[in-house]
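need a structure here:
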Amino acid sequence: MTLTLDLSGRVALVTGGARGIGRGVSAVLVEAGARVITCGRSDAEPAPGTEHRVCDVRDGDEVAALVEAIVASHGRLDVLVNNAGGAPYALAEDSSRRLDDKILGLNLEAVLAVAKAAHAVMRTQSDGGAIVNISSVSAVRPSPGTATYGAAKAGVDSLTRSLAVEWGPQVRVNSIDVGLCRTEQTDDHYGGDAAVAAIEATIPLGRMAEPQEIGQVVAFLASDLAGYVSGANLACHGGGEPPVFLHITKEKS
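Okay, here's the model as predicted:
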């Protein structure tokens, strides 16, 4: 038996797909044969082989218009990758209600809104569709400094499991708990090459992920190879984060 990962003829929407992890995801989906549409709050240079549309995924009307436009142009929507997200560093005691609302709005509420719009199309298609939510290891471990973000991502994982039950068998829904990943902002975010190298030394696989590696997992979950995978939270974190006491023990030995 030959295993093939072929998304030829499928139409995919990747939110936040013009930059960072989303750009890597978009590139892999294009390579797999999909027609990829990305979206973001502002205009951006499309990833090669994609088309980009302006949409604030926190705005329900804009989301509805985006999905309608995709169907009008391409006739269908087969894959949704809910990738748009993020949050600034802010300790919980210092974070304002307004900031908390914005973080929850982008990282949880928008995920549901875009998923519902996509599902409304996918459920009418004979071969349904697949939704992949980009979550985070912050969903399953403490997230000091980004507590609201971590709570939102935990909500995404829970939402994924519930939607998989509600929307099967027409639509499969899965999420990926992503760990540290190299993007164009990595050095600035962590304080340069030396800091990044020190962080990577703590990861069991010895490095951060590349965006395309996240894309390969997305492509699998969107493909027929994952035809019986739904409601799953798949960890993509290079082995995770070893307990701090192991490092302390090693230093003392």
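
CA only for contacts and neighbour counts going forward, please
Fine.

for Gly240, see how far away Ala232 is.
Distance, Ala232 to Gly240, by CA to CA, to the nearest Å: 18 Å.

against which helices or strands is the helix or strand hosting Thr160 packed?
Secondary-structure assignment from DSSP states H and E places Thr160 in helix 147-167. Applying 3 or more CA pairs under 8 Å, 6 or more residues apart in numbering; DSSP states H and E, one finds that helix 147-167 contacts helix 97-104, helix 110-122, strand 129-136, strand 171-178.

name the residues that touch it?
Here helix 147-167 makes contact (CA atoms under 8 Å, 6 or more residues apart in numbering) with 86-87, 91-92, 100, 103-104, 107-108, 111-112, 119, 133, 135-136, 138-140, 142-143, 171-175, 230-233.

mind listing the strands for the stretch 1-150 of the chain?
Assigned by DSSP state E, counting those that start in this stretch, the stretch 1-150 of the chain shows strands spanning 11-15, 35-40, 50-54, 79-82, 129-136.

export these to a markdown table and tack on distance to Ser162 and mean neighbour count?
Below are the strands of the stretch 1-150 of the chain laid out as a markdown table (distance: least, CA to CA, whole Å; neighbours: other CA atoms under 10 Å):
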| stretch | distance to Ser162 | mean neighbour count |
| --- | --- | --- |
| strand 11-15 | 21 | 27 |
| strand 35-40 | 25 | 24 |
| strand 50-54 | 29 | 19 |
| strand 79-82 | 16 | 28 |
| strand 129-136 | 13 | 28 |
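
let's have those strands in a markdown table, adding distance to Thr186.
Shown next, in a markdown table, are those (distance: least, CA to CA, whole Å):
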| stretch | distance to Thr186 |
| --- | --- |
| strand 11-15 | 20 |
| strand 35-40 | 20 |
| strand 50-54 | 24 |
| strand 79-82 | 21 |
| strand 129-136 | 16 |
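
go ahead and flag the most central residue of this protein.
Among the residues of the chain, the one closest to the centroid is Ile134, at 2.1 Å (CA atoms, centre = their mean).

picking up where we left off before, now, of the contacts of helix 147-167, which are buried?
By neighbour count, with 16 or more other CA atoms under 10 Å, the contacts of helix 147-167 hold 87, 100, 103-104, 107-108, 111-112, 119, 133, 135-136, 138-139, 171-175, 230-233 as buried.

next, count neighbours for the closest residue in space to Cys181 that isn't next to it in sequence.
Spatial nearest neighbour of Cys181, excluding adjacent residues (CA to CA, 6 or more residues apart in numbering): Ala209 at 4.4 Å. Ala209: 20 surrounding residues under other CA atoms under 10 Å.

looks like Ala209 contacts Gly240 (just checking).
No. The pair Ala209 and Gly240 fails to qualify as a contact (CA atoms under 8 Å) at a distance of 11.6 Å.

quick check: neighbours shared by these two?
By CA under 8 Å, 6+ apart, Ala209 and Gly240 have these common neighbours: Gly179.

pull the contacting residues for the nearest residue to Leu5 once chain neighbours are set aside.
With CA to CA, 6+ apart as the criterion, Leu5 has its nearest non-adjacent residue at 6.3 Å, and that residue is Ser223. Counting by CA under 8 Å, 6+ apart, Ser223 makes contact with 5-7.

and for comparison, fold this next one:
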Amino acid sequence: MELDGRVVVVTGGTRGVGAGIARSFLAAGADVVVCARRPPDEEVAADGRRAAFSPVDLRDPAAVHDFFDAVAGRHGRLDCLVNNAGGTPYRLLGEGEAQRHARVVELNLLAPMTTSLAAYPWLREARGSVVMIGSVSGTRPSPGTAAYGAAKAGLENLARSMAVEWAPDVRVNSLVLGMVRTELAHLHYGDEAGIASVGATVPLGRLAEPSDVGEAAVFLASDRAAYVSGASLLVHGGGERPAFLDAATVNKES
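Presented below is the predicted three-dimensional model:
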């Protein structure tokens, strides 16, 4: 298969988008290690192959370094790091102290920097790649998740700078995600009717599936993307229809 013999780490790979990414890499033949603070509720597997799990707090630099040393020691190499771990509760800026918002930035920006730096020696040796999992929240206003949006904006810029500093040994790219249907989608969009209504606002008519993200990540990690670095690939189904088109009174059928 396309990634036979490659070793991939997916942070936050035990559920949701991360698990979908891990399954796509497994299906492509890679050996996959997923990490999170807690073990998955069910095994992450695809095509009869299973991802290994290691517990780690990505906000602890010493633990992160130990984790990557252990991965390289066990597998002998590291070819790709997917910085997927992240997220945020809904919280308006005025409803939380700066320290609470700073924790969101720590998880979504500082932790990917920590993991990338820890993985760098092994990625350089393998001439591997980093895939950052960004968000459209980093490119548009994000009321209720402002710290998250700011962190994702910083993550995309960090990836571009890393791509320049680490070339030609390590490629660094970003996937900029729109809305994804996961097992937690109901917390964001409501029941099935709500999810369908939200999906209808996307030009392609649905929310992304985790596998859609996974296939894009596999592409960026593969030899097919050998000349792609410092890029941001939009995985958002065409984005959002501009609100003014529906608000305008011209060009309407009478």
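
for the helix holding Thr160 of the first structure, which residues meet the burial criterion?
Of the residues in helix 147-167 of the first structure, those buried (16+ other CA under 10 Å) are 147-161, 163-164, 167.

for it, give me the average deviation versus the second structure.
Once fitted to the second structure, helix 147-167 of the first structure is off its aligned match by 0.3 Å on average (mean CA distance after the TM-score superposition for the first structure).

what's the angle between that helix and helix 97-104?
40 degrees (axes from the mean of the first three to the mean of the last three CA atoms, to 10 degrees).

so who does Glu49 of the second structure touch?
Quick fix: residue 49 of the second structure is Arg, not Glu. By CA under 8 Å, 6+ apart, the neighbours of Arg49 of the second structure are 26-27.

ah, wrong one, I meant Arg127 of the second structure
Arg127 of the second structure neighbours (CA under 8 Å, 6+ apart): 79, 169-171.

OK, contacts around the nearest residue to Ser54 of the second structure once chain neighbours are set aside?
Excluding its sequence neighbours, the residue lying closest to Ser54 of the second structure (CA to CA, 6+ apart) is Cys35, at 4.9 Å. Applying CA under 8 Å, 6+ apart to Cys35 of the second structure gives the contacts 9-14, 53-56.

make JSON lines from those and add distance to Glu253 of the second structure to it.
Supplementary listing: those in JSON lines, determined by distance: CA to CA, whole Å:
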{"residue": "Val9", "distance to Glu253 of the second structure": "53"}
{"residue": "Val10", "distance to Glu253 of the second structure": "49"}
{"residue": "Thr11", "distance to Glu253 of the second structure": "50"}
{"residue": "Gly12", "distance to Glu253 of the second structure": "48"}
{"residue": "Gly13", "distance to Glu253 of the second structure": "48"}
{"residue": "Thr14", "distance to Glu253 of the second structure": "49"}
{"residue": "Phe53", "distance to Glu253 of the second structure": "56"}
{"residue": "Ser54", "distance to Glu253 of the second structure": "58"}
{"residue": "Pro55", "distance to Glu253 of the second structure": "58"}
{"residue": "Val56", "distance to Glu253 of the second structure": "57"}
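
of the residues you listed, closest to Glu125 of the second structure?
Val9 (15.5 Å; CA to CA).

what's the match for that closest one in the first structure?
Aligning on TM-score structural alignment places Val9 of the second structure opposite Leu13 in the first structure.

list the residues that contact its match.
Leu13 of the first structure touches 36-39, 77, 79-81, counting by CA under 8 Å, 6+ apart.

closest one to Gly60 of the first structure out of the residues you listed, please.
Distance to Gly60 of the first structure across those (CA to CA) is lowest for Cys39, with 14.0 Å.

what does the closest one correspond to in the second structure?
Match for Cys39 of the first structure (TM-score structural alignment): Cys35.

and the gap between that match and Ala27 of the second structure?
The gap separating Cys35 of the second structure from Ala27 of the second structure is 18 Å, by CA to CA.

list the residues that contact Val30 of the first structure.
Counted by CA under 8 Å, 6+ apart, Val30 of the first structure has contacts 36, 49-50.

next: Ser54 of the second structure.
33-36, 39, 67.

now for those: which two are most distant?
Pro39 and Phe67 (14.9 Å).

between these two, tell me which one has more neighbours.
Phe67 (21 against 16).

can I get the contacts of Ser54 of the second structure in CSV including distance to Arg127 of the second structure?
Shown next, in CSV, are the contacts of Ser54 of the second structure (distance: CA to CA, whole Å):
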residue, distance to Arg127 of the second structure
Val33, 19
Val34, 21
Cys35, 22
Ala36, 25
Pro39, 30
Phe67, 20
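
out of the residues you listed, which is nearest to Ala126 of the second structure?
Distances from Ala126 of the second structure to the contacts of Ser54 of the second structure, taken by CA to CA, are shortest for Val33, at 16.5 Å.

for that closest one, give me its contacts.
If you count contacts by CA under 8 Å, 6+ apart, then Val33 of the second structure has 7-10, 51-54, 71 around it.

returning to what we had before: of the contacts of Ser223 of the first structure - the most surrounded one?
Ranking those using other CA under 10 Å puts Leu7 first, with 22 neighbours.

who's in contact with Gly85 of the first structure?
16, 106-107.

dump the helices and strands packed on helix 147-167 of the first structure to TSV, plus distance to Glu62 of the first structure.
Converted to TSV, those look like this (distance: least, CA to CA, whole Å):
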stretch	distance to Glu62 of the first structure
helix 97-104	17
helix 110-122	10
strand 129-136	19
strand 171-178	23
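
closest to Val25 of the first structure out of these?
Nearest to Val25 of the first structure, of those and by CA to CA, is strand 129-136 at 10.3 Å.

with the second structure overlaid, how far apart is that closest one on average?
Averaged out, strand 129-136 of the first structure is 0.4 Å away (mean CA distance after the TM-score superposition for the first structure).

just how off-centre is that strand within its chain?
Averaging C-alpha positions (CA atoms, centre = their mean, to the nearest Å) puts strand 129-136 of the first structure 6 Å from its chain's average.

now do it: everything it contacts.
77-83, 111, 115, 119, 122-123, 150, 153-154, 156-157, 160, 170-179, 218, 221-222.

same deal with stretch 139-146 of the first structure?
Residues from elsewhere that reach stretch 139-146 of the first structure (CA under 8 Å, 6+ apart): 87-92, 149-155, 157, 177.

how long is that stretch from one end to the other?
11 Å.

tell me who's in contact with the residue nearest to Val111 of the first structure when sequence neighbours are not counted.
Among residues not flanking Val111 of the first structure along the chain, Asn82 sits closest, at 6.0 Å (CA to CA, 6+ apart). Contacts for Asn82 of the first structure (CA under 8 Å, 6+ apart) come out as 14-15, 111, 114-115, 131-134.
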